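**Q** sequence and predicted structure, then a few things I'm wondering about:
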Amino acid sequence: MTQTLLEIVYKAIDDKRGEDIVVLNMENISLLADYFLICNGNSDRQAQAIAKEVQDKAQEHGYDVKRVEGFDSARWILVDIGDIVVHIFHKDERAFYNLERLWGDAPQLDVPTAE
């Protein structure tokens, strides 16, 4: 179930041209979620479009979006889908927060997408 959601979310980000998509396996590392997906957009509008696409596709496939934070400011948008938390950054903010380094002990995954 989580793998399918992971693929749906990854494809939603990719469809809206999210950049530098990183998937972190947070199992046994964080109680917050099993996976973090991190990406960035080049503008506020693109970051919001990515977040909206992630929400729409998750709901379309029957998954419950628990909460969305930061949508209006679009600097760091968090979409919580239970086992998966998506972090969508404005390009300028991503390097500053550097979640990949913060969660450096989490293994990165490759997500195959069905085209």
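**A** Cool, got the structure. Numbering: from 1, shown residues only.
**Q** from now on I want contacts and neighbour counts done on CA atoms only, so please keep to that.
**A** Fine.
**Q** could you look up the SS state of the residue most central in space within the chain?
**A** For the chain, the residue nearest the mean C-alpha position is Val86 (2.4 Å; Cα atoms, centre = their mean). Secondary structure state of Val86, per DSSP: H, G, I helix; E, B strand; the rest coil, is strand.
**Q** what about the longest helix in this structure?
**A** What stands out as the longest helix in the chain, according to DSSP state H, is helix 44-60.
**Q** elements contacting that helix?
**A** Contact analysis of helix 44-60 by 3 or more Cα pairs under 8 Å, 6 or more residues apart in numbering; DSSP states H and E lists helix 2-15, strand 35-41, strand 76-80, strand 84-90 as its packing neighbours.
**Q** dump these into TSV; add distance to Asp105 as well.
**A** Formatted as TSV, these follow (distance: least, Cα to Cα, whole Å):
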stretch	distance to Asp105
helix 2-15	20
strand 35-41	13
strand 76-80	21
strand 84-90	17
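**Q** quick one: closest of those to Gly62.
**A** helix 2-15 (9.7 Å; Cα to Cα).
**Q** the structure to be compared is supplied as follows:
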Amino acid sequence: MTLSPKEIVDIAHQAADDKKAVDIKVLDISSISIICDYFLICTGRSSTQVQSISEYIVEKLKDAGIKPLRVEGFREGSWILLDYGDVVVHIFQEMERGFYNLERLWGDASVVEMSLKG
């Protein structure tokens, strides 16, 4: 089954919220970069929570027939990157998120308003 980038980011967003990620943001970078269409950026309060959020997103997308092309940073759990091609998920601990400040770096991107189920 093939999902659109928007459907992938919707599933990842819901999964991050289900695992209590905080400050979840989706940036549409499709008009300013060829890297991908969307960044999903969120924060976990500990390495354990960051890893848990990552595992749950991977599980939910795998259930939908989508596997990551690459996973980086899982062992350390301070910044995990899940590469789904058109969607890249960044799961940070608070200090790393503030340091790298992707929202500022990609400040020309549109912030996508997301809705959650139940």
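**A** Noted; the coordinates are in hand. In this text the structure is predicted, and so the values were computed from the model without any measurement.
**Q** returning to that earlier point: show me the contacts for the counterpart of the residue nearest to the centre of structure 1 in structure 2.
**A** In structure 2, Val86 of structure 1 lines up with Val89, judged by TM-score structural alignment. Residues near Val89 of structure 2 by Cα atoms under 8 Å, 6 or more residues apart in numbering: Ala12, Phe39, Leu40, Ile41, Ile80, Leu81, Leu82, Asp83.
**Q** ok, now how distant is Val89 of structure 2 from Gly118 of structure 2?
**A** Distance, Val89 of structure 2 to Gly118 of structure 2, by Cα to Cα, to the nearest Å: 22 Å.
**Q** now Ile32 of structure 2
**A** Taking Cα to Cα, one finds Ile32 of structure 2 at 33 Å from Gly118 of structure 2.
**Q** and the two? Which one has more around it.
**A** For the pair Ile32 of structure 2 and Gly118, the greater number of neighbours falls to Ile32 (13 against 4), based on other Cα atoms under 10 Å.
**Q** wait, the more buried one touches Gly107, no?
**A** No. Contact criterion Cα atoms under 8 Å: Ile32 of structure 2 and Gly107 do not qualify, at 10.2 Å.
**Q** isn't Val68 of structure 1 right up against Trp76?
**A** No. Val68 of structure 1 is beyond contact range of Trp76, at 10.5 Å (criterion: Cα under 8 Å).
**Q** which residues in structure 2 does whichever helix or strand comes after the longest helix of structure 1 match up with?
**A** Going down the chain from helix 44-60 of structure 1, the next helix or strand is strand 67-69, by DSSP states H and E. Alignment note (TM-score structural alignment): strand 67-69 of structure 1 is matched to residues 70-72 of structure 2.
**Q** residues contacting the matching stretch, please?
**A** Ile80, Leu81, Leu82, Asp83, Tyr84.
**Q** any of those residues buried? List them.
**A** Buried members of the contacts of stretch 70-72 of structure 2, counted by 16 or more other Cα atoms under 10 Å: Ile80, Leu81, Leu82, Asp83, Tyr84.
**Q** SS state for the aligned partner of Glu100 of structure 1 in structure 2?
**A** In structure 2, the residue paired with Glu100 of structure 1 is Glu103, using TM-score structural alignment. Per three-state DSSP, the secondary structure class of Glu103 of structure 2 is helix.
**Q** fine by me, thanks again.
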